[in-house]
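Asks: A predicted structure for the sequence below; I have some questions about it.
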Amino acid sequence: MLRNLESLDSHASRWSGNWNNPAGGGASAADAHPLPSLDLAALANVKPQPKPFAIERIAPSAEVTLLTGPGSAGKSLLGQQLATAAAAGLPCLGLAVMSGPAIYLTCEDDAGQLHWRQAHICEAMNVPMGALAGKLHLISLRGELDNALTVEAVDGKTAPSPSYVRLVQWIRSSGCGLVILDHVAHLFTGNENDRGDVTRFVNLLNRLAGETGAAILLLGHPNKSGDSYSGSTAWLNAVRSQITIDHERDADGTIIDHDARVLSIGKANYAKKGEALRFRWHKWAFVREDDLPADTRAELAEVIQLNKEDDAFLACLRERDAQGDGRSVGPSPGPNYAPSQFVGMKQARGLKKEALKRAMDRLFSVGRIESATVHNKAKGRDVTIIREVPQTSPNASPNASRTLIPNDPEPAEMRPRTHTIYTTYITGAAHGSAAPYPDDEIDWGTDGEADE
């Protein structure tokens, strides 16, 4: 059940008032409301209840959860899939999800992309798209110029914006218990490194979550230094829950399986910190490996191993190339034979000569590497070396398994590829016929990187 929300004017006045200087226009001491204090005498006769969760362990109700991850990790896909689970009344990736209406609001993807992603999510979860109508609210604000949830008031203070009011109205009218906001870069226009700006913005969302009872997931990026969030530490301090999604990596930070993902609990005031959930990208949705058929799991295991061998070969080749002239390797047996030279290198990850040779043969066959004749100054003659072929195809998904399972064919282009301002919302099924999937947005979102 939703609680009453105050009007925009009330929000704005509360935010813009000068609390430190009543004489400067803020509330006077006589007008100030007393600080609320719990009635412990009354509470002594009431059984306390644990914090409810909209998404088991990761998203407490009536709170803001910060979901971060690097580009191409799959934040947007995960957000839309979690919203779908809530609307469908189903668990997601082994997590219990509170049943009820849900909102997924994106400022990065258009209606066609939302439809494409939703179709594959529904297929993976075995949910008819039409059954989600009125329960799952997919909202695209891509192209709108006033997406920010706060504005600067006349007195220079922060105040809720018209977009915030629209969001409040949607949550109130739909009764949504789960709200996914994608992406903070579009919704927050303050200085991400300013503790005050960040705290005021997050507190606005905390207030909204508390008054509606909704769990709000705010999607964002990590910074360049490797922190799980970008900007002031206030991003982490102001929320009660923070989770990260990333590719599965080894101790050196190298991706070891391009389709595998790890969801980690970074901050948890109401759950156990440090827990990790593993799943994988499969046919344009996230799935748990244990939920796949046995033959599919076996095929994936083979794909993963071969991909690891290919990645190790390419890593060794790049390392040798980086060492300069005279360190190149060749494709034919001899003193400079690539598989022999790579054995024992750190980048080879313990692979033997036979595995590296198989990787070399596969990479030649798919055009990832090629032979080239160059002049070796030290030897005074031409030699044949292996070099990597730059990957320029816009159609290859960085998340698709690359060895045994080819990328799904993409739909034919059926509409002009323009970025149309789309200001309406989609309840469950998309309006009209299926929109084609733009091949330059093959991942899950846009942020200057291939994203989710």
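Replies: That came through, no problem.

Asks: Every contact and neighbour count from this point should use C-alpha atoms.
Replies: Will do.

Asks: Check the chain for its longest strand and report it.
Replies: In the chain, with assignment by DSSP state E, the single longest strand is strand 255-268.

Asks: How far does that one sit from its chain's centre?
Replies: Distance of strand 255-268 from the chain centroid (Cα atoms, centre = their mean, to the nearest Å) equals 11 Å.

Asks: so after it, what's the next helix or strand?
Replies: Later in the chain than strand 255-268, the nearest helix or strand by DSSP states H and E is strand 276-282.

Asks: Can you give me the buried ones in that following strand?
Replies: By 16 or more other Cα atoms under 10 Å, the buried positions in strand 276-282 come out as 278-282.

Asks: Stretch 179-197 too?
Replies: Those would be 179-190, 192, 195, 197, for stretch 179-197 by 16+ other Cα under 10 Å.

Asks: In helices, which of these fall?
Replies: The helices, defined by DSSP state H, take in 184-187, 195, 197 from these.

Asks: Which two of the residues you listed have the greatest separation?
Replies: Using Cα to Cα, the two most remote members of these are 186 and 195, lying 18.2 Å apart.

Asks: next, the one to line up against it:
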Amino acid sequence: MTSSAQPKLISSHDREAIIFGLCDRLWDHGHCITNVVLAPAKEDGSPDWQRAAPECLESLPADEWPDDDQTARRVAVSDDGIDGCARDTSYLLWVDDDGQVQHGRIAGLADDEAIAEAIIARDIGAEPPKRERGRVAQAAEKLRQDLFPLKPANDNAPPAAALSLKPIDPAELADKPVPARQWYIDGLIPARNVTLLSGDGGTGKSLLALQIAVAGALGISTLGLTPQQGRTLVLAAEDDQDEIHRRLADICREHAVGMAGLRDRMLVIPAAGEDVELASLDASRRHLLPTKVYEALLDQVALFRPSLIVLDTSADLFGGDEINRNQVRRFIGMLRALAIAFDTAVVLLSHPSVQGMQTGTGTSGSTAWNNSVRSRLYLTADKDDEDLRVLKGMKSNYGRKGEELRLRWRDGVFVIDDGRSTASSALLHRKAAKVFLEVLGKFNEQGINVSANTGPTYAPKRIAEHPDADGMSKKVLAEAMQRLMDSGQIRMITEGSKSRQRSRLIAS
């Protein structure tokens, strides 16, 4: 091999830039104890990474970069005291002769590797990692490219395709299994991505998101939906602890489970009245930057590893201009990076604009909100039925758009009203009719008069208060009464003398 064909080894100067670049980024975040160290040497003076245990590492001579290249090859970055890991867990990062950053755990528990790599990768500033490469490798490659961007060999700019395009030949995929689409809720909320859930004020989008989060944490179905089982995390910027407590109590009661069953399965961060912006503008008011709260959220996610993250709402968490396309895309991009890096689904709640409510689209501010997410849901209230809600899929890059789920608010929770599950409107009508007839029969046997006329003896009200009403509301029972009267199954009769006539409701 001629000298011109020999691989070009990284220079000592470039190696120094990468090593201190890694150290500085990790040090700035403060999630581990970072030092530049010297690894042991083999007999020929080359690095002996196999013996690079913590007790074998040395400080740099006089805290200066080594003058000779052989010693410089042994310089590495040690990471100890990593958040969420055992105290003795230690990582080492070094630069090989090709300029590639290598890494490895040199002490501690193997179980800590996932958390340690997630934190190190995030703090270095990695792009979301591909599955075939580890987080630290991705982060290090990103840092290397930032420090040493490719330069053209002459005055001509290199072709863009040579730098950025990575084509594939579809024929190479022919014999490979087709990867299944990943969902948190099939057809509704994609995994590893951001879903926008918007709803007018007071429609109950926070309750709906919390109900889904509880179901996912417990591994049960709710509203005819089956979330992916796994831990869930909710950042509730609009609700305090007492309100969260009340809602959780109602949800757990509806599903016949105790709140204690959520231990180590669900975390809720009540933050009403607090500054919890995840991104805010810099001094120039032009650039959107992640905040300390965002970093704290990353720490919590790295430790807890949820399958679902609920962020409530964008008005409290987004500190930019909602009509600025670039800022909106930047914010959604931050959340998507979080979703991919930690293999989780992110649901961001938002309020629609007045125009969004009037048009029925549920959009707000810039169209970038809709364009940047892969799934968008809109929760609306029925103008004629105060307890009815409709959840509609307004956008789905991976599924069918326009599907609707009819929900009904009852006793602090949402229940299915019509649509996907067996608890359809027809079934609800039959159940309401059955309850009405059974309780009416008991009233008749006990000599308790009830009437179809509003007043103290109004039948729907009295039946709804009965222990055997099975949670049926007065409104549902009133509709059932009308259907039963129309079908002739019940009727009103008048009894007593002309001076003391009374009307009551009986079964025909």
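Replies: Thanks, I have the structure now. Keep in mind the model is a prediction, meaning the values are calculated, not measured.

Asks: So for whichever helix or strand residue 434 of the second structure is part of, what gets flagged as buried?
Replies: Following DSSP H and E, one finds residue 434 of the second structure within helix 425-446. Residues of helix 425-446 of the second structure classed as buried by neighbour count (16+ other Cα under 10 Å): 428-429, 431-433, 435-437, 439-441, 443.

Asks: nearest residue to residue 141 of the first structure other than its sequence neighbours?
Replies: residue 107 (4.7 Å; Cα to Cα, 6 or more residues apart in numbering).

Asks: Now check the one you found against the second structure: what is it aligned to?
Replies: Aligned counterpart of residue 107 of the first structure in the second structure: residue 237 (TM-score structural alignment).

Asks: what about its match, neighbour count?
Replies: 22 (other Cα atoms under 10 Å).

Asks: Now do the SS call for residue 131 of the first structure.
Replies: Three-state assignment for residue 131 of the first structure (DSSP: H, G, I helix; E, B strand; the rest coil): helix.

Asks: Quick one: map it onto the second structure.
Replies: Aligned counterpart of residue 131 of the first structure in the second structure: residue 261 (TM-score structural alignment).

Asks: so how many other residues sit close to that match?
Replies: For residue 261 of the second structure, the count of nearby residues is 12 (other Cα under 10 Å).

Asks: Tell me which residues touch it, please.
Replies: The contact partners of residue 261 of the second structure, taken as Cα atoms under 8 Å, 6 or more residues apart in numbering, are residue 218.

Asks: got it, and residue 139 of the second structure?
Replies: 121-122, 124-127, 129.

Asks: what does residue 357 of the second structure give?
Replies: 200, 363.

Asks: What of residue 36 of the first structure?
Replies: So residue 36 of the first structure contacts nothing (Cα under 8 Å, 6+ apart).

Asks: doesn't it fall inside a helix?
Replies: No: per three-state DSSP, residue 36 of the first structure lies outside any helix segment and is coil.

Asks: helices or strands up against the longest strand of the first structure?
Replies: With contacts taken as 3 or more Cα pairs under 8 Å, 6 or more residues apart in numbering; DSSP states H and E, strand 255-268 of the first structure sits against strand 241-249, strand 276-282, helix 294-322.

Asks: got the ones you listed as a markdown table, with distance to residue 121 of the first structure columns?
Replies: Shown next, in a markdown table, are those (distance: least, Cα to Cα, whole Å):
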| stretch | distance to residue 121 of the first structure |
| --- | --- |
| strand 241-249 | 18 |
| strand 276-282 | 10 |
| helix 294-322 | 18 |
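
Asks: do you know which of those lies nearest residue 209 of the first structure?
Replies: Here strand 241-249 is closest among those (Cα to Cα), at 12.9 Å.

Asks: Can you give me the buried ones in the closest one?
Replies: 241-248.

Asks: got the buried residues of helix 425-446 of the second structure as CSV, with distance to residue 479 of the second structure columns?
Replies: Putting those into CSV (distance: Cα to Cα, whole Å) gives the following:
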residue, distance to residue 479 of the second structure
428, 11
429, 8
431, 12
432, 9
433, 9
435, 12
436, 10
437, 13
439, 16
440, 15
441, 18
443, 19
